[in-house]
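# need a structure here:
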Amino acid sequence: MTSGSRSATIVRVFDALLDGKDNYEADRAVRDRLLRLDPSFACAAWDMRAFLARVARYLAGQAGISQFLDCGPALPVGENTHEIALRLNPESSVVYLSADPLVLAYGRALLADNDRTHMAKVNITRAETIFADPVVGKHIDFDRPVAMIHVGTLHHYPDRFDPWQAIADCVERFASGSYIVLGHMVDPGPGHELADFPAQVSEIYADAVDGYGAWFRPLDRVKAMLDGLEILEPGFVPIADWWPDGPRTRPQSPIQRLFIGAVARKP
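All right, here's what the predicted structure looks like:
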C-alpha cells in the first residue's frame, strides 16, 4: 500500500515492523523512527509473534484449552492463534477481538470459510462490550475455561481506560481454569540504564500515531493486572525468554528487555 496522506496506526506500524504489505508511508515513517532509536525494534515485534505461538501451543496442547479470545490481533503475518489452536485441537473455537477497521475487514475475509474462528468488533478495555457481543456469545461458552490473550495491546491505552479493571472484569466471569496471557512494555524506573528509553518511544508514538500512544508502566503496575491469579513459571520475563525454543544467541536490545510477558491461570 502507498499513501502520503493517511495517518499512521498502531496496527499498520506493527505490520511495517514485520515487513508486511498492509501499511502506508506514514506507518513506515514511524517504523523508521523506532528503528533509529533501537535497530532491533523489529526483532521485538517478531519476539511478540513467537511468544504468542509458544503460548498458543502450550494452552491448546498441554493445558487443554479449546476456547480463545485474542484481543487486538495483528494483520496476518506469520502463524496466527487459530491456526495453532486448530492444528492441536480441531474442535477449538477462536474469536479475535478488535475495533480496528482494517483488522476486522481482513479477518472477516480470511476467515469467511472457517466456522471455528471469528471476528468480533468490541472495545477490548470494556468487558461489558465483550460479553454482550453476539459473536462472542455464540462461539464462546463461559461455563468452560477460556484463554484471553492481551499481548501488545494494553500498553497502547492510557490509565484512564483502566486496563486493570478491564482484565479483572473478564476474569470475574471466566470459569476456573481459565488463562490470561499478558505482554506489556515496562518502565524500568529512574536510575536504570534504560530509564530514558520509554519516554523516547512514547514521544514517537504521540507525535505520529493516530489516536494511540505507548504507555510503559512500572513492573508492579503490570504485575497488578494479574492480581489474584496463579502465575505460571517462569513468571514475568522478557517475552523472548518465556519458554524459548532454543538458547539466546545475542544480547537483547532495549525494547526486547522492556517488553515482558506472563501467563496466569484462574484458580
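
# drop to CA atoms for contacts and neighbour counts, all remaining ones
Will do.

# can you give me the strands in the protein?
Secondary structure of the chain (DSSP state E): strands located at 67-71, 93-98, 117-121, 147-151, 179-187, 217-218, 230-231, 237-238, 259-265.

# closest one to His139 among those strands?
Taking Cα to Cα as the measure, the strands of the chain were each checked against His139, and strand 93-98 came out nearest at 6.6 Å.

# one more to line up against the first:
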Amino acid sequence: MLFIALNAYVACAIAQKDCNKPLYLTFDTGHMEIAPLVADVLNRQQVRVTFFAANERTKQGDGSLGEHWAPWWHARAAEGHEFASHTWNHTYWRADMGSTESPSFRVRPSAGMREGQDSVMSAADYCAEISLASDRLKMVTGKSPLPLFRAPGGKTSPQLIASARACGYTHVGWSPAGFLGDELPSETTSNAALLRKALRDVRSGDILLAHLGIWSRKDPWAPAVLEPLIVGLKQQGFCFRTLREHPQYGAGR
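As a prediction, the model looks like this:
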C-alpha cells in the first residue's frame, strides 16, 4: 500500500512538473485565522503560491506582518512560496489627484492609524507604502519579494499603475474566472456554489485570488473549498506555479 501511494505521489509530481496548463494561485492577507489551515493544505498538496501581504488587522496577534505572524511567513519561504506587497496599510486607491507631471492620489487605508480615513498621497508616498510592506516581507521571510504589488480591492488607475512602475513595482490583478469568491456573503453564495463555479470556469494561465481570512464571510471559504478545488483542478490537468514563473510577471521578464 505504501509503495502504491508513493508511486501515485511521484506520478503526480511528474505530471505537475511537465504540465502545460499552469495556474497561478495567489493569496492576499486578511484576518489570518485560516492561515495555518491554508499552509497545511498547500504543503499536503505540494502547491506553491504567491502571497500579497499588507499589515492588516488580525484576529490573533499584532497584524498580519507583525511579530506574532513572522514565524509563519518565514516557514512559507522555506517551503518555496513567493511574496509581494499588498501596500502596508491595505491602502485603497479612491481617485487620481494632482496632475500628470505631479500625480497624487486620494486613498483610504483599511488598517493602521488612519484606518477608514481619506487622505491624499503623492506618488512618492504611495511608492513608500508599497515598499514598506515589501521590506517587511524581506525581513520576516529572509527572501527578496517579487517586484510586484496588488492594490487592495484591485482598485487602480492608469496613473497609479504608471507611478508604481516608475519606482519599480508592477501591478498584478487576477483573472475574471480567478476571483474565487471568498469575499462574497456566504448567506447568498455558498461554498459549494463557489467550488462548482471555479472548477467549471478556470482556464489555463489564470491568476486565482483568495484571502487568508475575510471578516465578513460567516461560513469560511478555505476549510470547505481550498483543498477540493486544488484536487479538482489537478484532476483536470492543471498545475500550480508561482508568479516568479509567470511569463509576464516573472523575475526574468
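
# so what number do they get for TM-score?
Here the superposed chains carry a TM-score of 0.31, computed using TM-score structural alignment, normalised by the length of the second structure; 135 aligned residues with a Cα RMSD of 6.0 Å.

# returning to that earlier point: in JSON lines, list the strands of the first structure along with mean neighbour count and distance to Arg28 of the first structure.
Output for these, formatted as JSON lines (neighbours: other Cα atoms under 10 Å; distance: least, Cα to Cα, whole Å):
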{"stretch": "strand 67-71", "mean neighbour count": "25", "distance to Arg28 of the first structure": "24"}
{"stretch": "strand 93-98", "mean neighbour count": "24", "distance to Arg28 of the first structure": "22"}
{"stretch": "strand 117-121", "mean neighbour count": "22", "distance to Arg28 of the first structure": "26"}
{"stretch": "strand 147-151", "mean neighbour count": "24", "distance to Arg28 of the first structure": "22"}
{"stretch": "strand 179-187", "mean neighbour count": "25", "distance to Arg28 of the first structure": "21"}
{"stretch": "strand 217-218", "mean neighbour count": "16", "distance to Arg28 of the first structure": "26"}
{"stretch": "strand 230-231", "mean neighbour count": "17", "distance to Arg28 of the first structure": "37"}
{"stretch": "strand 237-238", "mean neighbour count": "20", "distance to Arg28 of the first structure": "25"}
{"stretch": "strand 259-265", "mean neighbour count": "24", "distance to Arg28 of the first structure": "21"}
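
# Pretty sure Phe51 of the second structure sits against Trp73.
No - at 9.5 Å, Phe51 of the second structure does not count as touching Trp73 under the criterion of Cα atoms under 8 Å.

# what about the two, which has more around it?
Between Phe51 of the second structure and Trp73, counting by other Cα atoms under 10 Å, Phe51 is the more crowded of the two (27 against 22).

# before we move on, back to that, JSON lines for the strands of the first structure, including distance to Ala168 of the first structure?
Conversion of these to JSON lines gives the following (distance: least, Cα to Cα, whole Å):
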{"stretch": "strand 67-71", "distance to Ala168 of the first structure": "15"}
{"stretch": "strand 93-98", "distance to Ala168 of the first structure": "17"}
{"stretch": "strand 117-121", "distance to Ala168 of the first structure": "20"}
{"stretch": "strand 147-151", "distance to Ala168 of the first structure": "12"}
{"stretch": "strand 179-187", "distance to Ala168 of the first structure": "10"}
{"stretch": "strand 217-218", "distance to Ala168 of the first structure": "18"}
{"stretch": "strand 230-231", "distance to Ala168 of the first structure": "14"}
{"stretch": "strand 237-238", "distance to Ala168 of the first structure": "21"}
{"stretch": "strand 259-265", "distance to Ala168 of the first structure": "12"}
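
# tally of neighbours for Val140 of the second structure?
If you count neighbours by other Cα under 10 Å, Val140 of the second structure ends up with 19.

# Test my guess that it contacts Ala75.
No - in this structure Val140 of the second structure lies outside contact range of Ala75 using Cα under 8 Å: 9.5 Å.

# Please identify which of the strands of the first structure is closest to Leu52 of the first structure.
Each of the strands of the first structure was scored for nearness to Leu52 of the first structure using Cα to Cα, and the closest is strand 147-151 (7.6 Å).

# tell me the angle of that closest one relative to strand 179-187?
Comparing the axes of strand 147-151 of the first structure and strand 179-187 via axes from the mean of the first three to the mean of the last three Cα atoms, to 10 degrees yields an angle of 10 degrees.

# Determine the angle, from 0 to 180 degrees, between strand 147-151 of the first structure and strand 259-265.
Using the same axes, to 10 degrees, the interaxial angle of strand 147-151 of the first structure with respect to strand 259-265 works out to 170 degrees.

# can you give me the angle strand 147-151 of the first structure makes with strand 93-98?
Orientation check (the same axes, to 10 degrees): strand 147-151 of the first structure against strand 93-98 gives 30 degrees.

# So which elements touch strand 147-151 of the first structure?
Taking 3 or more Cα pairs under 8 Å, 6 or more residues apart in numbering; DSSP states H and E as the contact definition, the neighbouring helices and strands of strand 147-151 of the first structure are helix 41-61, strand 67-71, strand 179-187.

# Just put the ones you listed in TSV and tack on distance to Ile231 of the first structure.
As requested, those are exported to TSV (distance: least, Cα to Cα, whole Å):
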stretch	distance to Ile231 of the first structure
helix 41-61	13
strand 67-71	18
strand 179-187	9
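
# Which among those is found nearest to Val135 of the first structure?
Minimum separation from Val135 of the first structure across these (Cα to Cα) falls at strand 67-71, 11.3 Å.

# so what does the closest one touch, helix or strand wise?
strand 93-98, strand 147-151.

# now the ones you listed as a markdown table including distance to Cys170 of the first structure?
Putting those into a markdown table (distance: least, Cα to Cα, whole Å) gives the following:
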| stretch | distance to Cys170 of the first structure |
| --- | --- |
| strand 93-98 | 13 |
| strand 147-151 | 9 |
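
# who wins for proximity to Leu182 of the first structure among those?
Proximity to Leu182 of the first structure, assessed across these by Cα to Cα, is greatest for strand 147-151 (4.9 Å).

# Right, I'll call it a day here.
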